[in-house]
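K.L.:
Okay, predicted coordinates and the sequence, questions at the end:
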Amino acid sequence: MSQIIWIARHANRLDFVNPDWFLTAERRYDPPLSDDGFIQAKQLANRLKQEKISQIFASPFLRTVQTANAVAQALDLPIKLETGLSEWLNPAWMTEEPQRLSTPALAELFPRIDVSYTPRIAAKYPETKEQVRARSGQTARCLAVENYPQNILLVGHGASVLGAAMGLVGEIAQAEVKASLCSLVKVVLQDSEWLLELKGDTSHLMEVEEVIRFV
C-alpha cells in the first residue's frame, strides 16, 4: 500500500508585513498571520480539499495553527499540535525561548484542536540547524509510521518543512525543496521507498514571494 505525506509551510506572517509589530508584541516570536496570509491559507485549503487526507498535524505556533485551521475547516478534520514541527529555536533569531499560547488557550480560539493528543517529539531551545532538521525529520518518520497507510498533512515552518522532507527522502531534499511561504511538499511511499513528488509547490497561490525568507 502507498502513503502520501503532505508538508506545508505556514502562510505569510504579520511581522513580515509590519516589522514594527515585533517592538510591542506580547509574544514577539509568535506572530499571527497577516491579512494576505489568511488568504493564502484559504488557497492552500482549496488546493487540498480534494486530497484524501486523514490527519492534520501542526506546529503549536500561532501562524501554523491558523494555517492548519483553514485546511481543517475545509476538510472537516481535527488539528493535532506537534511540537516536533516547531519553528527552528535559533538563538541567533531569538534572544530567549519563544513564548506561545498554551494548548488550552489555542483550543479556545480553534475548537478543532484535539486536546487529547500528546506530542511525539520535543523541541528544546536553543538548537542548531542540525538539531532542528533531526527532530523534524524524526517527527515526520514517526507520524508516517504511526498513521500508515493514512495520508497526512504536516504544517510547519521553513526549517521544519525542509527537515521533515529530509527525514523521509534523505539529503536530496536539502537541494531540491524550496520551502517558501504556504508552499506544499508531497512525499509518496511506493514499494518501501519515499519519493519526492512536489518540492515546494506554490501553484495554488495568487501571489508568491520572490525571495524565500526563514526569519
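P.N.:
Yep, that arrived.
K.L.:
contacts and neighbour counts: CA atoms only from here.
P.N.:
OK.
K.L.:
how many neighbours does residue 191 have?
P.N.:
Neighbourhood size, residue 191 [other C-alpha atoms under 10 Å]: 9.
K.L.:
and it, what does it touch?
P.N.:
Residue 191 makes contacts with 1-2, as judged by C-alpha atoms under 8 Å, 6 or more residues apart in numbering.
K.L.:
swap in residue 22?
P.N.:
15, 28-29.
K.L.:
State the next helix or strand along the chain beyond whichever strand or helix holds residue 6.
P.N.:
Following DSSP states H and E, one finds residue 6 within strand 3-9. Where DSSP H and E defines the elements, the next helix or strand beyond strand 3-9 is helix 14-17.
K.L.:
Check which residues of that next one are buried.
P.N.:
14-15 (16 or more other C-alpha atoms under 10 Å).
K.L.:
any chance you could map the helices in the protein?
P.N.:
Under the criterion DSSP state H, the chain contains helices at 14-17, 21-24, 35-48, 62-75, 103-109, 129-147, 158-169, 172-176.
K.L.:
what's the last one packed up against?
P.N.:
What that stands for is helix 172-176. If contacts are counted by 3 or more C-alpha pairs under 8 Å, 6 or more residues apart in numbering; DSSP states H and E, helix 172-176 sits against helix 158-169, strand 193-201.
K.L.:
6 Å - rerun?
P.N.:
The helices and strands touching helix 172-176, judged by 3 or more C-alpha pairs under 6 Å, 6 or more residues apart in numbering; DSSP states H and E, number zero.
K.L.:
and the comparison structure, right after this:
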Amino acid sequence: MGRAEDAEGLAHRSQQRYRLPDGARQIILVRHGASIGPTLDIIELGALTISDPVLSEDGQLQADALAHAYREERIDHIFVTPLRRTHQTAAPLARAWAMEPRVIEDLREVHLGDWEHAFYEHAAAGNPILRRMYAEESWEVIPNAEPMAAFAERLRRGIEALVALTEPGETSFAVSHGAAIAEICRQATGSRPFAFISPENSSASRLIVNADGSWRLRSFNDVSHLRGD
C-alpha cells in the first residue's frame, strides 16, 4: 500500500461517527417550504389572528426533496405547528415513515402585530421601521408585535413540550418557521438576537437537548437536498 492510500485509510479509521450523548434527544428543526406569500387566509389562535398561507409549487418540491434526502435516517417523531405550511412540508415525510405529525402550538412563528398580514408589503415599500428592526435586532420595533422575551419563552416551552413527548436517544423532525428556528438557535448558542435570522426554506438545523436540559446547536441551515436549485 502506498503512503497516500495508507494515510487515507488511517484518516478514515480515526473518524468517529457522531453519537448522541447518553440521555440526549436530537431535534431536526426544519423550516417549512416556500409559501405563496401574502394571502387573506388566516387562522385564529385565541385572541390572535395569524396569517396562514399554503406552500407554493416550489415549496411542494422542496418538501418532496426533503423527504427523499432523509428517507433513510432514523426518525422517531414528526412535529408541526398549527399553520398549514408546516403540515404540508411534513406530509411527504409523514407518508414515507407512516407517522402522524403532532402539533406543538408554541413552535409557531413570531406574531408581527400590525404587520402580520402585510410584512412583505412594508418590506417592498422600504418602510424605515424595517431597517430599524434589523439594526436593533428586535421584532418589537413593529407596532404591537410579539415581545421578544415572550417569543423566546414560548419557544423554550415548545421545545420542552417536544422533549416531554420523546424518549432519550430519539430523533424528531420539527417543522417550524424562520424566526422561530432562528430564536431557538440563538438560545442554544447564547448569540445576539438576529444571529441566525432567515434560515432558508426547507433547511434543516440540528438541535441536541442534553439529559440535563441544556441545548447545543449541532448544525444550521442544511440545504444539501436542494442541490439542483
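P.N.:
Okay, I see it. Owing to the predicted nature of the structure, the values given are computational and were not obtained by experimental measurement.
K.L.:
For the contacts of residue 22 of structure 1, give me JSON lines that also has distance to residue 80 of structure 1.
P.N.:
Shown next, in JSON lines, are those (distance: C-alpha to C-alpha, whole Å):
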{"residue": "15", "distance to residue 80 of structure 1": "25"}
{"residue": "28", "distance to residue 80 of structure 1": "24"}
{"residue": "29", "distance to residue 80 of structure 1": "21"}
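K.L.:
With respect to residue 173 of structure 1, which of those residues is nearest?
P.N.:
Closest approach to residue 173 of structure 1 among the contacts of residue 22 of structure 1 (C-alpha to C-alpha): residue 29, at 26.9 Å.
K.L.:
which position in structure 2 aligns with that closest one?
P.N.:
With TM-score structural alignment as the criterion, the equivalent of residue 29 of structure 1 in structure 2 is residue 51.
K.L.:
Likewise for residue 85 of structure 1?
P.N.:
In structure 2, the residue matched to residue 85 of structure 1 (TM-score structural alignment) is residue 107.
K.L.:
ok, that match - contacts?
P.N.:
With contact set as C-alpha atoms under 6 Å, 6 or more residues apart in numbering, residue 107 of structure 2 has these partners: 81, 155, 158.
K.L.:
To which residue of structure 1 is the last one aligned?
P.N.:
When the two structures are superposed using TM-score structural alignment, residue 158 of structure 2 falls opposite residue 139 in structure 1.
K.L.:
and its match, how far is that from residue 176 of structure 1?
P.N.:
For residue 139 of structure 1, the distance to residue 176 of structure 1 equals 20 Å [C-alpha to C-alpha, to the nearest Å].
K.L.:
Residue 62 of structure 2 versus the residue lying closest to residue 84 of structure 2 once chain neighbours are set aside, what's the distance?
P.N.:
Leaving aside its sequence neighbours, residue 84 of structure 2 sits nearest to residue 54 (C-alpha to C-alpha, 6 or more residues apart in numbering; 5.9 Å). Using C-alpha to C-alpha, residue 54 of structure 2 is found at 13 Å from residue 62 of structure 2.
K.L.:
so what's in contact with those two at the same time?
P.N.:
Shared contacts of residue 54 of structure 2 and residue 62 (C-alpha under 6 Å, 6+ apart): none.
K.L.:
residue contacts, the residue nearest the centre of structure 1?
P.N.:
Centroid-nearest residue in structure 1: residue 156, 1.5 Å away (criterion: C-alpha atoms, centre = their mean). The contact partners of residue 156 of structure 1, by C-alpha under 6 Å, 6+ apart, come to 9, 59, 85.
K.L.:
Which residue in structure 2 aligns with it?
P.N.:
So residue 156 of structure 1 corresponds to residue 176, using TM-score structural alignment.
K.L.:
Pull up the gap between that match and residue 66 of structure 2, please.
P.N.:
Residue 176 of structure 2 sits 14 Å away from residue 66 of structure 2, taking C-alpha to C-alpha as the criterion.
K.L.:
ditto for residue 111 of structure 2
P.N.:
Per C-alpha to C-alpha, residue 111 of structure 2 is found 26 Å from residue 66 of structure 2.
K.L.:
what do you get for residue 218 of structure 2?
P.N.:
The gap separating residue 218 of structure 2 from residue 66 of structure 2 is 19 Å, by C-alpha to C-alpha.
K.L.:
which one of the two has more residues nearby?
P.N.:
residue 66 (24 against 14).
K.L.:
I'd like to know how far the more buried one sits from residue 100 of structure 2.
P.N.:
Residue 66 of structure 2 sits 17 Å away from residue 100 of structure 2, taking C-alpha to C-alpha as the criterion.
K.L.:
Please apply the same query to residue 162 of structure 2.
P.N.:
15 Å.
K.L.:
what residue of structure 2 matches up with residue 10 of structure 1?
P.N.:
Counting by TM-score structural alignment, residue 10 of structure 1 lines up with residue 32 in structure 2.
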